[in-house]
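Undergrad: I need the structure of the sequence given here:
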Amino acid sequence: MNEKTLILLKPDAVERNLIGKILSEYERNGLTINDMKYMTASKEITETHYAEHKGKPFFNRLVCYLTRSPIVAVVVAGDNAVSRVRALNGTTNPADSGDNTIRALYGISLSENTVHSSDSVESAKRERAIWFN
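TA: Purely as a prediction, here's the structure:
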């Protein structure tokens, strides 16, 4: 099933010049980049994106982190793109991610974990509309 999903290369990835290395992993694994945007995320967009976490203790830190410096928003496509991207990224905590996942290779910590990806086809549609209105 050919589907599209959203990936965010977070500030720590951009600050450490990892854009090319990370994007090449998705392409090397048969996914196609359909759209890409280098930008500084606004507080409003970030809060909308992470709305389900509003009120949680880490919410404000998450918003500050994502808005501190530029990010790269990417739409990738391919068969089962959502699940494939999530497998390539690894778990949220880089320390718990499998060998050679993007977060194991490049993630700094649970809070600076280098990439975000949509967790379902429905989330991917919602998130693409937020970042690529």
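Undergrad: from here on, contacts and neighbour counts on C-alpha atoms
TA: Will do.
Undergrad: For this protein, which segments are assigned as strands?
TA: 2-9, 32-39, 71-79, 115-117 (DSSP state E).
Undergrad: Which one of those strands lies nearest to Tyr65?
TA: Taking Cα to Cα as the criterion, strand 71-79 is the member of the strands of the chain that comes nearest to Tyr65, at 10.5 Å.
Undergrad: To Leu105, which of the strands of the chain lies closest?
TA: Closest approach to Leu105 among these is made by strand 115-117 (11.5 Å; Cα to Cα).
Undergrad: hmm, back to that, mind putting the strands of the chain into CSV with distance to Asn60 and mean neighbour count?
TA: CSV is the format used below for the strands of the chain (distance: least, Cα to Cα, whole Å; neighbours: other Cα atoms under 10 Å):
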stretch, distance to Asn60, mean neighbour count
strand 2-9, 18, 22
strand 32-39, 20, 14
strand 71-79, 18, 21
strand 115-117, 17, 21
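Undergrad: want to put them side by side, so please do this one too:
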Amino acid sequence: MKNRTLAIIKPDGVRDQVVGAIIDKIQKNGFHILAMKLSKLTKESAGEFYAVHKGRPFYDELVTFMSSGACVPIVLEKENAVAEFRNLIGATDPAEAAENTIRKLFAKSKGENVIHGSDSDEMQK
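TA: You can find the predicted model right below:
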């Protein structure tokens, strides 16, 4: 069964001009783009989006980073979309990410790791 997942190319990906390369990799891996737009999160909206991490040591830095520049939210569809996309993006820390994953190819650090991928089927709702 096809399902949906949310990806967000983070501000570092936009700043480093790798949006096109990331989208190309996503499509070459069989994902269909249902919606996409260039956006800018406010600190408030970034805080709400990442509320699940509130209270964790990295929360404030994450919210500040995600509201620091433009980002590209993308709704993707594919069979087993959530798990497939999590595999495609790789580990949060690019040093630990598998070869040929988005984070291994484009991310610079654990904090600036170019892409968010939902870890649940929240987009099916």
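Undergrad: Tell me how the two chains score on TM-score.
TA: Both chains were compared after superposition, and using TM-score structural alignment, normalised by the length of the second structure their TM-score is 0.96; 125 aligned residues with a Cα RMSD of 1.1 Å.
Undergrad: And Asn3 of the second structure, how far from Leu34 of the second structure?
TA: Between Asn3 of the second structure and Leu34 of the second structure the computed distance is 11 Å (Cα to Cα, to the nearest Å).
Undergrad: sorry, back to before: list just the one of the strands of the first structure that sits closest to Pro94 of the first structure.
TA: When the strands of the first structure are ranked by distance to Pro94 of the first structure, counting by Cα to Cα, first place goes to strand 115-117 at 10.5 Å.
Undergrad: any residues touching that closest one, and which ones?
TA: Applying Cα atoms under 8 Å, 6 or more residues apart in numbering, the set of residues contacting strand 115-117 of the first structure from outside is 5-10, 13, 82, 85-86, 89, 102-103.
Undergrad: of those, closest to Glu112 of the first structure?
TA: Closest approach to Glu112 of the first structure among the contacts of strand 115-117 of the first structure (Cα to Cα): Lys10, at 7.9 Å.
Undergrad: these two touch, right, that closest one and Thr67?
TA: No: here Lys10 of the first structure lies out of contact with Thr67, judged by Cα atoms under 8 Å, at a distance of 9.2 Å.
Undergrad: Can you name the residues in contact with stretch 62-78 of the first structure?
TA: Applying Cα under 8 Å, 6+ apart, the set of residues contacting stretch 62-78 of the first structure is 1-11, 13-15, 19, 30-43, 46-47, 111-112, 128, 131.
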